[in-house]
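Asker: Please work out how this folds:
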Amino acid sequence: MSVEGNARSGRRPGRSGTREAILDAARERFAEVGFDRASIRSIATAASVDPALVHHYFGTKQELFTAALELPIDPETVLAQLAAAPLEELGETIIRAVLTVWDSPVGVPVVAAFRGLLTTHDPALARTFLLEVVLKDVRTRVDSPPGTGTKRSVLAASQLAGLLVTRKLLRLEPIASMPIEELARAVGPNIQRYLTGDID
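Answerer: Now for the predicted structure:
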């Protein structure tokens, strides 16, 4: 029996087994402490692997989070558009960016992933994804007066969730087939009010 074979006790054997162990540990850690407080090192420790292996399989922490949630698209494709939008145009920009993804070829697995996120995973993961990844920068930008950023961004998210259910799950007309620009003009101002208007 090889002594060297026993020396690698910190790594799980088998490529797929290692990857799944990391994903399981990541889901548990993200649900427990949130995205910001979960470190690659703590996830690696929980999975009994070297932190370098986590980076090898998944790259950045956000990429690991995307994989843990089984999302078929990197959230950064939408977040970059929101970051570049002027504050006074954020409502319509959110609608355009999100609907463009939903209506694209990856739209079906994206919607399925979000449905699964809400029904099969710990709800804490869904909250963490929404508050600490999707809405984090928006929450900071709309925090006026100070302390209202979370309330504003969650109100906006509730509008998006309703739109997702109406357009993609229930397929209620005319919203189900309404062009993106028309929906952006119709729904965008509501989201804009949540983000920058009077919410008292």
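
Asker: When you work out contacts or count neighbours from here on, use the C-alpha atoms and nothing else.
Answerer: Fine.

Asker: in the protein, which residue is closest to the centre?
Answerer: By CA atoms, centre = their mean, the chain has its centre lying nearest to F129, at 4.2 Å.

Asker: Contact partners for it?
Answerer: Shown in contact with F129 (CA atoms under 8 Å, 6 or more residues apart in numbering): F35.

Asker: Repeat that for R41.
Answerer: So R41 contacts P51 (CA under 8 Å, 6+ apart).

Asker: Give me the distance between it and V54.
Answerer: Going from R41 to V54 by CA to CA, to the nearest Å gives 9 Å.

Asker: Just after the helix ranked longest in the chain, pick out the following helix or strand.
Answerer: The single longest helix within the chain, with elements called by DSSP state H, is helix 15-33. Next along the chain after helix 15-33, taking DSSP states H and E as the criterion, comes helix 40-47.

Asker: Show me what the next helix or strand after that following helix is packed up against.
Answerer: For helix 40-47, the succeeding helix or strand toward the C-terminus, using DSSP H and E, is helix 51-58. Other elements packing on helix 51-58 under the criterion 3 or more CA pairs under 8 Å, 6 or more residues apart in numbering; DSSP states H and E are helix 40-47.

Asker: Same question for the helix it packs on: list its buried residues.
Answerer: 40, 43-44, 46-47 (16 or more other CA atoms under 10 Å).

Asker: report the angle between the axes of it and helix 15-33?
Answerer: Angle of helix 40-47 versus helix 15-33, following axes from the mean of the first three to the mean of the last three CA atoms, to 10 degrees, is 120 degrees.

Asker: One more, so I can put them side by side:
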Amino acid sequence: MIVVTEQPRTGRRPGRPDTRETILAVARAKFAAAGFDKTSVRAIATQAGVDSALVHHYFGTKRELFVAAIALPTDPSKVLDRVAAADLEELGATLLGAVLAVWDSENGESVIAAFRGMISGGDTTLISTFLMQIVLKDIADRVDEPQGSAPLRVNLVASQMAGLLVTRHILELEPLASMPTERIIASVAPTLQRYLTGDLD
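Answerer: This is a model prediction of the structure:
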């Protein structure tokens, strides 16, 4: 009698029910450690033990994978398209209006919850990666005047936007928490515009 024993499988594992969550966990850790630009889908797939094609199957692009990793309910590129099309002189107001539109939308609570979770968990590297490499990277390329000033400019913008997010939606300090969007834009956008294109001396 011949007994056939099942040989252990080798190679990358196929998609299993827990594979998606494994990919997300690996992606979250790698994005936090190395940032968006220096993290490749191939490296994420290798550590997760799957093929790169499976990562793309589940999540699409690397940007979409990052969005899923930090649990945002919408792809920020859809919001940032209008910012990319804005005139340089209107960049501050357009950026602020686009971000406020997300915070105050039907997905706003999920967005705030994602950031609140990262803050409370001490995972601030993902927040900085999101702000600097997703939201503000393309803007930095447009405001590097004088040359070399872009990093400071976008850091100042990030500080203003992060402070507004925390004050309005996490601490919920009044009157800012209930202030109409138009009034916030009128009050804050000039400061953002100065950070982006004004004299910083």
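
Asker: counterpart of the residue nearest to the centre of structure 1 in structure 2?
Answerer: Under the alignment (TM-score structural alignment), F129 of structure 1 pairs with F130 of structure 2.

Asker: ok, back up a step: got the buried residues of helix 40-47 of structure 1 as CSV, with distance to I199 of structure 1 columns?
Answerer: What follows is those, written out as CSV (distance: CA to CA, whole Å):
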residue, distance to I199 of structure 1
I40, 38
I43, 39
A44, 43
A46, 43
A47, 44
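
Asker: For stretch 52-71 of structure 2, measure first residue to last.
Answerer: End-to-end distance of stretch 52-71 of structure 2 (CA to CA): 21 Å.

Asker: what stretch of structure 1 lies opposite it in the alignment?
Answerer: On structure 1, the counterpart of stretch 52-71 of structure 2 by TM-score structural alignment is residues 51-70.

Asker: so how far is the matching stretch from its chain's centroid?
Answerer: Centroid separation for stretch 51-70 of structure 1 versus its chain: 14 Å, with CA atoms, centre = their mean, to the nearest Å.

Asker: What residues of that stretch count as buried?
Answerer: 51, 53-54, 58, 61-70.

Asker: same check, this time on stretch 113-130 of structure 1
Answerer: Judged by neighbour count (16+ other CA under 10 Å), stretch 113-130 of structure 1 contains these buried residues: 113-114, 117, 124-126, 128-129.

Asker: what does stretch 130-144 of structure 1 give?
Answerer: By neighbour count on 16+ other CA under 10 Å, the buried set for stretch 130-144 of structure 1 is 131, 133-139, 142-143.

Asker: One more: stretch 178-190 of structure 2?
Answerer: Those would be 184-185, 188-190, for stretch 178-190 of structure 2 by 16+ other CA under 10 Å.

Asker: Cross the buried residues of stretch 51-70 of structure 1 against helices and list the overlap.
Answerer: Reading helices off those with DSSP H, I get 51, 53-54, 58, 61-68.

Asker: Pretty sure I73 of structure 1 sits against A112.
Answerer: No: contact between I73 of structure 1 and A112 fails when scored by CA atoms under 8 Å: they sit 12.0 Å apart.

Asker: What ranges does structure 2 have for its helices?
Answerer: Under the criterion DSSP H, structure 2 contains helices at 19-34, 41-48, 52-59, 62-69, 76-84, 91-103, 108-120, 124-129, 137-142, 150-165, 181-197.

Asker: With respect to S104 of structure 1, which of the buried residues of helix 40-47 of structure 1 is nearest?
Answerer: Set against S104 of structure 1, the nearest of the buried residues of helix 40-47 of structure 1 by CA to CA is I40 (32.1 Å).

Asker: what residues are up against the closest one?
Answerer: Shown in contact with I40 of structure 1 (CA under 8 Å, 6+ apart): 51, 54, 61.

Asker: Could you check how far the first one is from R11 of structure 1?
Answerer: What it means is P51 of structure 1. Distance of P51 of structure 1 to R11 of structure 1, given as CA to CA: 10 Å.

Asker: The last one too?
Answerer: Distance check for K61 of structure 1 against R11 of structure 1: by CA to CA, it reads 20 Å.

Asker: Compute the number of surrounding residues for the closest residue to E89 of structure 1 other than its chain neighbours.
Answerer: Closest residue in space to E89 of structure 1, ignoring its immediate chain neighbours: Q192 at 7.5 Å, by CA to CA, 6 or more residues apart in numbering. When neighbours are defined as other CA atoms under 10 Å, Q192 of structure 1 has 21 of them.

Asker: I'd assumed E92 was in contact with Q192 of structure 1.
Answerer: Yes: counting by CA under 8 Å, Q192 of structure 1 does reach E92; the two are 7.4 Å apart.

Asker: Please name the residues that touch the residue mapped onto T148 of structure 1 from structure 2.
Answerer: Using TM-score structural alignment as the criterion, T148 of structure 1 maps onto S149 of structure 2. By CA under 8 Å, 6+ apart, the residues touching S149 of structure 2 are V143.

Asker: OK, contacts around I199 of structure 1?
Answerer: Residues near I199 of structure 1 by CA under 8 Å, 6+ apart: 152, 193.

Asker: and if we set it to 10 Å?
Answerer: I199 of structure 1 makes contact with 148, 151-152, 155, 193, according to CA atoms under 10 Å, 6 or more residues apart in numbering.

Asker: Lovely, talk soon.
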